[in-house]
Structures are given as C-alpha cells and as structure tokens.
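Visitor: Could you look at this predicted model? Sequence included:
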Amino acid sequence: MTSATTSSATAGRPHRPHRSRLNRLLHELWFQVVLAAVLGIAVGLLLPGFGEDLKPLNDWFVALVKMIVIPVVFCVVTTGIASMSNLRKAGRIGVKAIGYFLVLSLASMLIGLVVANLFHPGTGLNIDPSTLNADDVPQAAQEHATFTGFVSSMIPASLFGAITGDAILAALMVSIVFGVALNMSGEQGAPLISGIRALSDVVFRIVGWVMRLAPIGTFGALATVVATYGAESLKQLGYLIILFTATCVVYVLVVLGAIMRACGLSLFALMRFLKTELLVALSTCSSEAVLPQLVSKLETLGIGRPVVGIVIPSGFSFNLDGSAVYLTMASLFLAQAVGIDLSWQQQLIMVGVMMLTSKGTAGIAGGAFIVLASTVTAVGHIPLAALSLIVGIDRILNEGRVFINVLGNAVATIVIGKWENDFDTARAHSVLHPSKTPPRQAAAEDTEVARSR
C-alpha cells in the first residue's frame, strides 16, 4: 500500500506546477481583467439583450475610481510640494512638463494630419452634407467648450469645494497653492503635513480595494459595447478604424519607443509593468480610471513624489497625445467624406485651434469628440452635422486614444524625472527587469518601497 501511495503521489507531481501557475495567474489582477474582457465580449455577442443591461457595472466602477481620484491628487501634490526644500523646483517641474506636453501634442497632431493626407480615409464616401442629421451629434458636443470656459474650470467656488468636487484642474490648482503655503509655514505646518501623509496611506489603501473591482467594470463595459454595436460595428467605417489603430501602434513604437530609449529604458518593459492599468483603461475607455494606481506605480518605479504629483495630474489634462492624433485624423476624414478640400493653411489653422480647445475638456467623458465639435464650429469649414458620421464608432476609436494617453503620461513622468535628476535608475531597472536583479537586492528594494509608502 505504501508503494502504491508513493507511486500515485509521484505520478501527480508533474501536474502541481501547472496548477500552481494557474492559481497565481488567477490571482493576478491583469489576468482577471483579460478573462473578464473575453467573457464580456462573449456575452455581448451571444446574449445582446443581457449585455446591454450590464452597462451599470462599468458606470459604477468608473464612478468609484472618480470618487478617489481627487483625494489622490490632493495628497500626492500637496505632500510633494510641501516636502520640497526649494519651491523653485515645483515651478521648474511645472514649466518643463508644460513645455514637453506642448511639443508632444503638436507632434501628435501633425502625425495625424500627415497620415490622413497620405491615405485619404474619407475619400470615396461622397456624402451630401444636406442629408446628414445634426440631431445625431450628442448635445454635449454641440455645446462646445471655449478657452474662457477652460480657465473658469480651474477656479473653484471654494477652497475645500475643489477637494470634494470632481474637477481635476481645480483640485490641482488648490493642491499646488495648499502645498506651497504649507511649505512656507515651516514648523507650524508640520503637523498638517504629517496628517495629510497619513491620509495618503488611507487613500491608497482604498485605491487598492477599488482596483480589485476592475474585472467587473471591464466585463460590463465590453459586454455593453459589443451588445450595442454588434459585430457589424467592427466593419462600419473599417478603414478609418484600421488606419487610426495602425497609426496608434506606430506612434507607440516609434515616438514613445524613441523617447524611452533616450531615457535608457525599455518601452515594452514599461508596458508589462503597467499592463493592468493599460488593460483597465482600454476596457473602460477612461484615463481617470487608472490615475490613482498609476501614481502609486510610478513612485514604485523610482520617480520622486514631487515629479509624479505634478506631472501626472497635469498630464491627464494637457498631455493627451492619443486624442491629438485622433483630432486631426477625424477632422480630415470628415472633410474628405463630404467632399471638402482643405488647404495646408486651413489645416494648420485647424491644428492651432485644437491646441487651445483640447485644453477645455479635461476629465470630460468623450472629451476628444467635444474638442472635435469645438474645432469644426470654430473653423467653420466642415458642417457640424458631419460629426454624425463617426458617432457610432467613436467608442471604438477611443480605445487607441486612451491607451496612448495613459502610456504617454507615464513616459512623460519618466522624462521629467530624469530631467530633474529625481529618478532612481537602478530601482527602475530592477522593477522593470526583476529577473536580472539579484534576489537580495530586489528584497531590499521592496522593503524600501514599502517603508516609503
């Protein structure tokens, strides 16, 4: 009996590693998100009626994340600035970040412009503008944003109202002012700084809990999208979808890849490190859905809190490179579809208008579509009703926009961190390439990261 038991145990051993690997995968958040995405697509295709009813799952998840975004911004930015030995550093970081954002946004728009001029995605549709119905354009897009509205959105009704509200720009401004005031208060502000740091620990614990619900939000989002638009949505205006997706891929590999190589890091390693955040952003089509976790991970990567605290919140308002590519491509697509030939001068004017209007819809769901409406209205060359041509596929195009927006802001934070000499390159290499890090060194770094939190 003993030999039989031994032989059976031996026979069962080869299967244990597979089971243990599967168990580890099932406990990984990114794998749960992928699994939820597959199930959501299946439900949307096989049970479309049920799939449409699952929309609240995604809405609830995004609402929970937005609930915690402003506290994260306040804690990170305030403590980052308050702990600076030199306030000039905060101003320097802000100026460098804005300069970087403007250059990348302009480059992104010009890339979209060149691609649309080379491949003419809208040529051949021959749409008569008089047959289009402006009622198909969402009301929020028709009430386009203005630059004065953008400035007004930065000024909250009250100091603490910005912290309890949902406007990132207003919260960012109040956090910067509050952090500067604490920094200048000296010892009198020390107890308050300690209290905000303690609050930060509590806030990030809540972030961890909320992110565990990401698979549920992913499942509901994809089930609803597939059920609403169906498999045919993948064929509708397919050329534009394929061309935009290909442009996004090339942008990531060429532009962001080159920037990461200049920083001495691997873009693919960064994408593996942020795989959960990128998957959640793709499935929910919301950049804000990953902002809290992105802040935490970039600090773990070795970037100083002042840099992360200033670059990430401002980047999610000013550095939307994926949206920038979309804006110029979509504008030229609409012009080509209705048979309007825009000169290079008109196209460059359009880019200039977009550089302004794109700053007025930060944090608004479907903000890029609203910016597109603003530009079409301001420039006046394309009828507003033409937007009805891409309303149905805007959700699909949003996938590429959100992916680049999140990844681009992570890259921007690394760039500014290295520019400011506030970046631990050794820790970044050990985090991005754990297999190449000696076990003792990795354990010591993990302990250091845990203590810093």
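Guide: Structure received.

Visitor: Only C-alpha atoms from now on, for both contacts and neighbour counts.
Guide: Will do.

Visitor: contacts for stretch 183-196?
Guide: By CA atoms under 8 Å, 6 or more residues apart in numbering, the residues outside stretch 183-196 that reach it are 75, 79, 81-84, 87, 182.

Visitor: got those residues as JSON lines, with neighbour count and secondary structure columns?
Guide: What follows is the contacts of stretch 183-196, written out as JSON lines (neighbours: other CA atoms under 10 Å; DSSP: H, G, I helix; E, B strand; the rest coil):
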{"residue": "75", "neighbour count": "23", "secondary structure": "helix"}
{"residue": "79", "neighbour count": "27", "secondary structure": "helix"}
{"residue": "81", "neighbour count": "28", "secondary structure": "helix"}
{"residue": "82", "neighbour count": "27", "secondary structure": "helix"}
{"residue": "83", "neighbour count": "17", "secondary structure": "coil"}
{"residue": "84", "neighbour count": "16", "secondary structure": "coil"}
{"residue": "87", "neighbour count": "15", "secondary structure": "helix"}
{"residue": "182", "neighbour count": "21", "secondary structure": "helix"}
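
Visitor: out of the residues you listed, who's nearest residue 135?
Guide: Nearest to residue 135, judged by CA to CA, of those is residue 75 at 42.7 Å.

Visitor: Name all residues that make contact with the closest one.
Guide: Neighbour list for residue 75: 175, 196-197, 199-200 [criterion: CA under 8 Å, 6+ apart].

Visitor: now, among these, which is nearest to residue 279?
Guide: Proximity of the contacts of residue 75 to residue 279 (CA to CA) peaks at residue 200, which lies at 25.2 Å.

Visitor: SS state for that closest one?
Guide: Recorded secondary structure, residue 200: helix (DSSP: H, G, I helix; E, B strand; the rest coil).

Visitor: what about versus this one:
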Amino acid sequence: MMRSVIEAEAPAPVPAQRLPLYRSLYAQVIAAILFGGLLGHFSPDVGVALKPLGDAFIALVKMIIAPVIFITVASGIAGMSSLKALRSVAFKAFGYFIVVSSFALVVGMVVANVVQPGAGMGIDPTTLDPGAVASYASKAHEQTIVGFLMNIIPTTFMSALTGGDILPVLFVAILFGISISLVGAPAAPVVTLLESASEVFFRLVGVLMKAAPLGAFGAFAFTIGKYGIDVIANLAKLVATFYLTSALFVLLVLGAIARLNGFSILRLISYLRAELLLVLGTSSSESALPNLMKKLETAGCGKAVVGLVVPTGYSFNLDGTNIYMTLAALFIAQATGVDLSIGEQLLLLLVAALSSKGAAGVTGAGFITLAATLAVTPSVPVAGMTLILGIDRFMSECRALTNFIGNAVATIVVSRWEGALDRQALETALNSPAGIAPPEQQ
C-alpha cells in the first residue's frame, strides 16, 4: 500500500540520540580520506599497496546489493494497490530520467563551447598512443542496444542475483513482485518473509558500513599514490571546468527541481553527507547504494518508489556521467584541433544520449561510454582519450557524486508525484542536526 502522509494525531517519534563525533560515520570517513590522501602523497608505494582495502570494501557492498534490491522492489510492488500504480511510477521515473539526463548532456556541451578547456593545446592526433585506451575501446564496441537489452534478461532466476549487474536483478524483482500481487492473499507468507529478510539485510548493511572508513582510506590512498596530485595540474582547466559545471548543475538545476518539489538541495546533501563522502573516498556510487535506499525510505519516500527509481536511476539517470561525456568529447576535439560543426555536435549529443544508458555507477563506466560515443563519431579521435586517462580517476569521483545526488533528487520527486511522500518524515530527516543517528544506526 502506498505510504500516506502521517496523520496529525500520530504519536511523535522518539528523539534520536546524539552520537559522539568519533562514532559518526561522517567524521570517520572524513578522517579516513584525509589520512589516506596524506599517506598516498608522502608514501606513494604504500598507498598503491593499500588498493585491496578499497576493493574489498566495494566487493562487500556489491555482495549485498542484489538481495537488497530484489527484496525492496519485490516487497514494494507486492504492497502496491494495483499494477496501474507500478506503471505510473515507471513512466514518471523514465520521463524524469530522459529530461534531466538529456539536459545534463546539453549543459556539458554548452560549457565546453563557452570555456573551451582544450583550445590552444595543439595536440597532433598521430602522436597519441591508441594502445593506452584499447581496453576501454574494445569494451565500448561490445555495447550495442540489442546486446544491452538482451543482457537484462538473466540466464536463470538465480543468476540475476549472482551476476553483479543491477538491471537483471531489477527485472526479476519486478516480475516476482507482480506475481505476488496477482496471487493475492495466498502469497501473504512470502510478503512477510521478504519484509523480515529486508530487516536482516539492512542490519547487515549497517554492519558492513563499520568497514567504510577502512575502505575509503585504502581507496583514496591508492588514488593519490598511483596518480598523484601533480596529474591534476597538467589538465587543471578541464578538471576545474568539470567540477564547477557539476557543482552548478547540482545547485542550480537539481536545486531548482528540489525547490519546486518543496525541499532544499543543500539540506538533502547534508542529510546524505556520510554517503557522499563514502562515494568520494571509493570513487563508486554503488558503495553507498544500500544506505541511500534506506535513508530515502526513512525520509518518507514510498518503499516501492525507492525500490524502482534508485536501482533504475543507477543505469538511466547518470547526470554526472552525461556532463562528463559531452564536455570531455569536445575537450578532446579542441585539443586535437578538430573543428566540429553544429550538426556534428548534435550528432555527438544524440550518440552520447544513447550510449550513456545502461552505464553502471562504478569506476571506469564513464570512460567506457565516452569511448563508445567517440567510436560512433569518427571526427574525434578515440586515441585522444589518452589525454585524460591520467585524470579520469579524479573525474570519476565527481561523476559518481553528481549521479548519486541526482538519483536521490529523482526518487523524492517521483515519490511526491505519486503521492507516496511522507512530508513530515522528509522534513524531520532533512532538518535533523548533525551528529544525530537515525534509529537503524543506533
């Protein structure tokens, strides 16, 4: 059943307890990133050697993403009043994704034309080594629309939960939830089981999050140790342009969307600050996916809407990746002296809109989709990607952060459109002071 606004006579929630600063995940991850960065800078070899810490933490989180999505989506759909409500959520979510993510592509293109971060570099394309990006290009060639759609259908029901991809899990979860809804009362024990399993898995998420500072420490130490801060200085204009454009997109575009739907983007960012720092430290938005789903439910978003919009958004609502793709593509064109006409830029925009769909919110996905885009627009040399290969890790962090915030905004907006947003819970969550732990973390 869709969540409705809490009635006035409902009992007031029990105030959450204030956690000591040293026990706050937010403070722990900040400290881990700082120490990791310092270690990577002053002892690069040690920082690089700590890469397994970050990889292990991401692997731990990815281990539980599939069951969390399956349980949340299946139980949420089972609790819907009708399948018509499911169609409504899906149509509104995809409508939002198409409009906002396409606008992000346009923003990246406009900024690239105005700022022109690659102008004057005078790079000869024949001097570039295509072998440096060969692996990304080969993966990009494997991405076709038909292949992407076929990969959504898993080989077996269970393989969806073990394959590591989000969309097959979402696919079987939707089918399973619809089946439960159609069976009706006889399936009530299954719904009860899913709800109990949900409690167990989200408790497991809380346990695994204890290792988040360690994972962020290892991942950030590796990033600084491997690539060094000096790499950013060589392409400072592009990095600064991308970060500033993403920040303005979040504050102005997503901020305006948030304001029109009755909440503050800054308060939402503050509410998700611990998860955002985790994304920054690990350079992967998937590392905070389970916590994002739980926090959005706590903030009053309907369970079914959260279950559908968040996982789908991780593949179809990648605002940061879209800004990066058009900005980076035009940077490469400018740096290599390729003068693209308006028609060629529009073709690039169209190709980018298609190739960006299906990219997972993990490290390197943006680079692969950029390769796919350039492969279809031969005017810009794919080998030009070597110019930004060294800084892609730093760009990946900004992509992941922007994608993460964009999906949080999308979920709240679609919940409001569906009448599945508890306004009182949202206000309570977004206005909670720093250091207050939500009930599930105490």
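Guide: Cool, got the structure. What you see is a predicted model, and the numbers here were worked out from it, not measured in a lab.

Visitor: ok so, going back, what is the nearest of the contacts of stretch 183-196 of the first structure to residue 296 of the first structure?
Guide: Set against residue 296 of the first structure, the nearest of the contacts of stretch 183-196 of the first structure by CA to CA is residue 75 (11.8 Å).

Visitor: How many residues are close by the equivalent of residue 67 of the second structure over in the first structure?
Guide: Aligned against the first structure by TM-score structural alignment, residue 67 of the second structure finds its counterpart in residue 71. Residues near residue 71 of the first structure, counting by other CA atoms under 10 Å, number 22.

Visitor: Where does residue 71 of the first structure sit: helix, strand or coil?
Guide: With three-state DSSP as the basis, residue 71 of the first structure sits in helix.

Visitor: and it, what does it touch?
Guide: Neighbour list for residue 71 of the first structure: 163-164, 203 [criterion: CA under 8 Å, 6+ apart].

Visitor: Sort out which of those are buried, if you could.
Guide: Taking 16 or more other CA atoms under 10 Å as the criterion, what is buried in the contacts of residue 71 of the first structure is 163, 203.

Visitor: ok, which stretches of the stretch 51-200 of the first structure are helices?
Guide: All helices of the stretch 51-200 of the first structure, identified by DSSP state H, counting those that start in this stretch, fall at 55-82, 87-119, 139-142, 147-153, 159-164, 168-185, 190-211.

Visitor: Onto which residues of the second structure does stretch 158-171 of the first structure map?
Guide: So stretch 158-171 of the first structure sits over residues 156-169 in the second structure, by TM-score structural alignment.

Visitor: buried ones in the matching stretch?
Guide: Neighbour count says stretch 156-169 of the second structure has 160-161, 165-169 buried, by 16+ other CA under 10 Å.

Visitor: Check which helix or strand residue 338 of the second structure maps to.
Guide: Under the criterion DSSP states H and E, no helix or strand holds residue 338 of the second structure.

Visitor: Grab the nearest non-local neighbour of it.
Guide: Distances taken as CA to CA, 6 or more residues apart in numbering place residue 380 nearest to residue 338 of the second structure, at 6.7 Å, with adjacent residues excluded.

Visitor: per the alignment, the one you found corresponds to what in the first structure?
Guide: So, by TM-score structural alignment, residue 380 of the second structure is matched to residue 382.

Visitor: I'd say that match and residue 376 touch.
Guide: Yes - applying CA atoms under 8 Å as the test, residue 382 of the first structure and residue 376 come out as touching, 5.8 Å apart.

Visitor: Overlap of the contact sets of the two?
Guide: By CA under 8 Å, 6+ apart, residue 382 of the first structure and residue 376 have no common neighbours.

Visitor: Could you identify the most distant pair in the contacts of stretch 183-196 of the first structure?
Guide: The widest separation within the contacts of stretch 183-196 of the first structure (CA to CA) is 17.3 Å, between 75 and 87.

Visitor: and residue 277 of the second structure, what pairs with it in the first structure?
Guide: Under the alignment (TM-score structural alignment), residue 277 of the second structure pairs with residue 279 in the first structure.

Visitor: Sorry, slip of the keys, the one I care about is residue 91 of the second structure.
Guide: When the first structure is aligned by TM-score structural alignment, residue 91 of the second structure is paired with residue 95.

Visitor: cool, and residue 102 of the second structure?
Guide: Using TM-score structural alignment as the criterion, residue 102 of the second structure maps onto residue 106 of the first structure.

Visitor: Surely its match and residue 354 touch.
Guide: No - contact criterion CA under 8 Å: residue 106 of the first structure and residue 354 do not qualify, at 9.5 Å.

Visitor: Please say which of the two ends up with more neighbours.
Guide: residue 354 (25 against 17).

Visitor: nearest spatial neighbour of that one, skipping sequence neighbours?
Guide: Spatial nearest neighbour of residue 354 of the first structure, chain neighbours left out: residue 375 (6.1 Å); criterion: CA to CA, 6+ apart.

Visitor: Look at the aligned partner of residue 410 of the second structure in the first structure and say how many residues are nearby.
Guide: Aligned counterpart of residue 410 of the second structure in the first structure: residue 412 (TM-score structural alignment). By the criterion of other CA under 10 Å, residue 412 of the first structure has 24 neighbours.

Visitor: Contacts only, for residue 412 of the first structure.
Guide: Contacts of residue 412 of the first structure (CA under 8 Å, 6+ apart): 97, 100, 311, 315.

Visitor: Among the residues you listed, which one sits closest to residue 295 of the first structure?
Guide: Nearest to residue 295 of the first structure among those, counting by CA to CA, is residue 311 at 9.7 Å.

Visitor: Could you pull up the contacting residues of residue 325 of the second structure?
Guide: Applying CA under 8 Å, 6+ apart, we find residue 325 of the second structure in contact with 105, 108, 352, 366, 369-370.

Visitor: from what I can see residue 243 of the second structure touches residue 400, true?
Guide: No - judged on CA under 8 Å, residue 243 of the second structure makes no contact with residue 400 at a distance of 11.6 Å.

Visitor: Mind checking which of these two has more residues around it?
Guide: Neighbour count, other CA under 10 Å: between residue 243 of the second structure and residue 400, residue 400 has more, with 28 against 19.

Visitor: what does residue 432 of the first structure align to in the second structure?
Guide: Superposed on the second structure with TM-score structural alignment, residue 432 of the first structure falls opposite residue 430.

Visitor: Same question for residue 325 of the first structure.
Guide: Matched across to the second structure, residue 325 of the first structure falls on residue 323, judged by TM-score structural alignment.

Visitor: From residue 128 of the second structure, how far out is that match?
Guide: 24 Å (CA to CA, to the nearest Å).
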